[in-house]
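[1] predicted model, plus sequence, below.
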Amino acid sequence: MNRSPLKLAFEHVSRPFRVPVKTARGTAAARETIVVSMRDEAGRVGRGEIAPWGGFGCETLDAAEAALRALAEHAGKPESLADAVPARLPCTRHALAAAAFFLDNPAEFAAPEPTPAAVCRLIPRDAADAPETLAEKIRRAHAEGFRAFKIKIGLAALADEVALCDALLRLAAESFPDARLRFDANGAWRDDALDALAPLAAFPQLEFVEQPLAPAPENDAAVLALPRERAAKIALDESLREPWTLPDDAPVVAVVKPLLVGDFPRLRAWLRRENAAPRFVLSSVFETDVGRSVLRALCARAADNPRALAAGVGTLAFFRENPPRH
């Protein structure tokens, strides 16, 4: 059997958080991913990361590793590796396609981190945090140059969470009116939440409420059917694995987690579209430095696109100081 000159390697990486990350879907103490590398006969190396995230319709790491082992004898070009992986393994397909791309485009792998002004900072939250406590965390990040801030909601009853959002928006209007707040519910509620959240749209400091309803065809249809002035302050995330399937005139923001998108070349093309497509946010899934290199390259690619909002990649501070091995 002829062996391919392409060498494929992978490594499981575990990265603990400084403090557990809490969302409406549960609490995570560490981030488990797989770093993939491919080396060609010329000695060039390309890397990607397999970073599935619960609740997003992704494969398990065990399934990803099994697929990688099945490719050990794969003969062909680097870009064909992703096509050899089933579509039900989108994170694996992404990692292989990204690695093949960076094999040929190493300079893009070295793109710099975007400036704080171009990044949305995730504000850590405990369910018991008062609005003033969260506002102080926002104030400190604002002093570092950040202007967009994301707060997880859906940790308590709908009425309590709406009251928290209202209070935070009022505090922001008083103390840092140039700030823009994003509230991420991680699909915590039913469609009656849309009416409860609607009054928040009156605040210019609200950029959007992210994924207020669980990902489901009927819920997505309800969001897209809302009047434009309300839906324009709603974003889809868990519902959106292929952002190019959204109608060009969809009155929502597309939160795109690149490491969960299986078709990396098509994603890169979609990010360059400047007109007739929804606004978008490139978003982190708490990846290692390899995954962040992918995000940095895509942020640089989309930097001059008027559809792009501040990227949701302000997650570095959540990890302990133990750089992963590659």
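    Alright, I've got the coordinates. Residues are numbered from 1 along each chain as shown.

[2] contacts, neighbours, all on C-alpha from now
    Fine.

[3] can you give me the strands in this structure?
    7-23, 26-39, 45-50, 119-123, 148-152, 180-184, 206-210, 234-236, 253-256, 280-282, 311-314 (DSSP state E).

[4] would you reformat those strands as a markdown table and include distance to Pro131?
    Formatted as a markdown table, those follow (distance: least, C-alpha to C-alpha, whole Å):
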| stretch | distance to Pro131 |
| --- | --- |
| strand 7-23 | 17 |
| strand 26-39 | 21 |
| strand 45-50 | 36 |
| strand 119-123 | 12 |
| strand 148-152 | 11 |
| strand 180-184 | 13 |
| strand 206-210 | 15 |
| strand 234-236 | 22 |
| strand 253-256 | 25 |
| strand 280-282 | 25 |
| strand 311-314 | 21 |
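
[5] excluding chain neighbours, what is closest to Cys58?
    Nearest residue to Cys58 in three dimensions, chain neighbours excluded: Pro52, at 5.5 Å (C-alpha to C-alpha, 6 or more residues apart in numbering).

[6] same question, Pro106
    In space, and not counting its chain neighbours, Pro106 is closest to Gly46: 7.5 Å by C-alpha to C-alpha, 6+ apart.

[7] which residues of the stretch 1-150 of the chain fall in helices?
    61-70, 80-83, 90-104, 106-109, 131-143 (DSSP state H, counting those that start in this stretch).

[8] comparison target, given below:
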Amino acid sequence: MTNGYRFEFRPYQRRFVRTLTTNHGTWDIREGIILRLTDELGKIGWGEIAPISWFGSETLEQALDFCRQLPREITDEIIFSIPDELPACQFGFESAQEWGETQLIASVLGSEFFSIPNAPCPMPHAQFYSALLPAGEAALNQWETLWEQGYHTFKWKIGVYAIANELEIFESLIDTLPAFTKLRLDANGGLSYEEANLWLRTCDTLKANVELPVEIEFIEQPLPVEQFQQMLELSTSYKTAIAIDESVATLRQLAACYQQGWRGIFVIKPGIVGSPSRLRKFCHQHKIDTVFSSVFETAIGRLAALRLAAELSQNNRAVGFGIDHFFEQEDTWFQSLWNDL
């Protein structure tokens, strides 16, 4: 796309089919902003701002305030000068600016756009995705449906209920999942140091069982962000890998954790991490072990995020975008937003 663009935006709301429960609390409605940039040749670029303030990004209101104060005509200079305090805005505007360069322009946004498996996506098959299971016992009732859809990697939320109950459910899940399944445990920073040790010891014990058909891939963000040094210590004390997520929500945090010695797995949420161009530069320079993950964005943000994942993933880990079952089909509400624009 060229240097000057006509800028338009619309806020959106999407209700989860079922309440999403994590250590951070419950989540019923996903809110965000769809951006449209039209260049001087009439080519359209789409972007999405999908903040999660409790995870480390700006708030939705801050993002809306930023969009409202922009002129109707904007330039690359404006896009690439968005401050680091607005990382979801950085991602949304740069993604829209890059849209034309990827040839995913307005013609893509026909009926096939709303069915992501048929859209021009670099990783179209479910086996490349990690499917998110609900917290607690509900996971035992849902994995089979997702397995039949082609998912072989699952992420299960822990640190939500009493640890004794979760460990019991975990053992049932391990006994039930088919061979060659990969399982990720995501605590969202909700464990105490003692609980984190217990989970890691339990996983190490299970991994020592050569007949265990399920691979426990890693425990994600076992401790709060402020306990980074303890997570660094734990990462060298157990065979079970640790991934950091909330600790690296933004590019600034990503660089800080790397500088402090983290060489384990980095879970990157493109929708809130910040500038895609700067993320590329960092990943190419440091060759970090990444897992790219969703922020429950729409198809627009997901396409941009998956292109980054395809380009920057080093170890072919499943991407954390298996979340479609948390929403109704996008077609109706999104087409309405499209027509409104």
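    Ah, there it is. For clarity, every value in this text was computed on a predicted model and none was experimentally measured.

[9] circling back: which among the strands of structure 1 is found nearest to Arg325 of structure 1?
    Arg325 of structure 1 lies closest, by C-alpha to C-alpha, to one member of the strands of structure 1: strand 7-23, at 7.4 Å.

[10] quick one, that closest one and strand 180-184 angle?
    Orientation of strand 7-23 of structure 1 against strand 180-184 (axes from the mean of the first three to the mean of the last three C-alpha atoms, to 10 degrees) gives an angle of 100 degrees.

[11] mind giving me the packing neighbours of strand 7-23 of structure 1?
    Contacts defined by 3 or more C-alpha pairs under 8 Å, 6 or more residues apart in numbering; DSSP states H and E place strand 7-23 of structure 1 against strand 26-39.

[12] hang on, the earlier thing: turn the strands of structure 1 into a markdown table, including mean neighbour count and distance to Cys165 of structure 1.
    Shown next, in a markdown table, are the strands of structure 1 (neighbours: other C-alpha atoms under 10 Å; distance: least, C-alpha to C-alpha, whole Å):
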| stretch | mean neighbour count | distance to Cys165 of structure 1 |
| --- | --- | --- |
| strand 7-23 | 17 | 15 |
| strand 26-39 | 19 | 20 |
| strand 45-50 | 28 | 34 |
| strand 119-123 | 23 | 13 |
| strand 148-152 | 24 | 9 |
| strand 180-184 | 24 | 8 |
| strand 206-210 | 25 | 9 |
| strand 234-236 | 28 | 14 |
| strand 253-256 | 26 | 19 |
| strand 280-282 | 23 | 21 |
| strand 311-314 | 25 | 19 |
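
[13] hmm, back to that, which residues touch the residue nearest to Pro106 of structure 1?
    Applying C-alpha atoms under 8 Å, 6 or more residues apart in numbering to Gly46 of structure 1 gives the contacts 37-39, 98-104, 106.

[14] if we can go back for a sec, can you count the residues close to the alignment partner in structure 2 of the residue nearest to Cys58 of structure 1?
    Under the alignment by TM-score structural alignment, Pro52 of structure 1 pairs with Pro51 in structure 2. Neighbours of Pro51 of structure 2 under the rule other C-alpha atoms under 10 Å: 30.

[15] Pro51 of structure 2 and Trp338 of structure 2, how far apart?
    Counting by C-alpha to C-alpha, to the nearest Å, the separation of Pro51 of structure 2 from Trp338 of structure 2 is 21 Å.

[16] same question, Thr181 of structure 2
    39 Å.

[17] neighbour count winner among the two?
    For Thr181 of structure 2 versus Trp338, neighbours defined as other C-alpha under 10 Å are more numerous around Thr181 (17 against 13).

[18] could you check how far Ala63 of structure 2 is from Ser294 of structure 2?
    Distance from Ala63 of structure 2 to Ser294 of structure 2, by C-alpha to C-alpha: 19 Å.

[19] same question for Thr38 of structure 2.
    From Thr38 of structure 2 across to Ser294 of structure 2, the span is 26 Å (C-alpha to C-alpha).

[20] Glu40 of structure 2 too?
    Applying C-alpha to C-alpha, the value for Glu40 of structure 2 to Ser294 of structure 2 is 32 Å.

[21] so which of the two has more stuff around it?
    Taking neighbours as other C-alpha under 10 Å, Glu40 of structure 2 and Ser294 compare with Ser294 leading, 20 against 12.

[22] which residues touch the more buried one?
    Contacts of Ser294 of structure 2 by C-alpha under 8 Å, 6+ apart are 269-271, 302, 305, 320-321, 323.

[23] do Thr59 of structure 2 as well
    Thr59 of structure 2 neighbours (C-alpha under 8 Å, 6+ apart): 51-53.

[24] how many neighbours does the aligned partner of Leu167 of structure 2 in structure 1 have?
    Aligned by TM-score structural alignment, Leu167 of structure 2 pairs with Val162 of structure 1. Other residues near Val162 of structure 1 come to 21 when the count uses other C-alpha under 10 Å.
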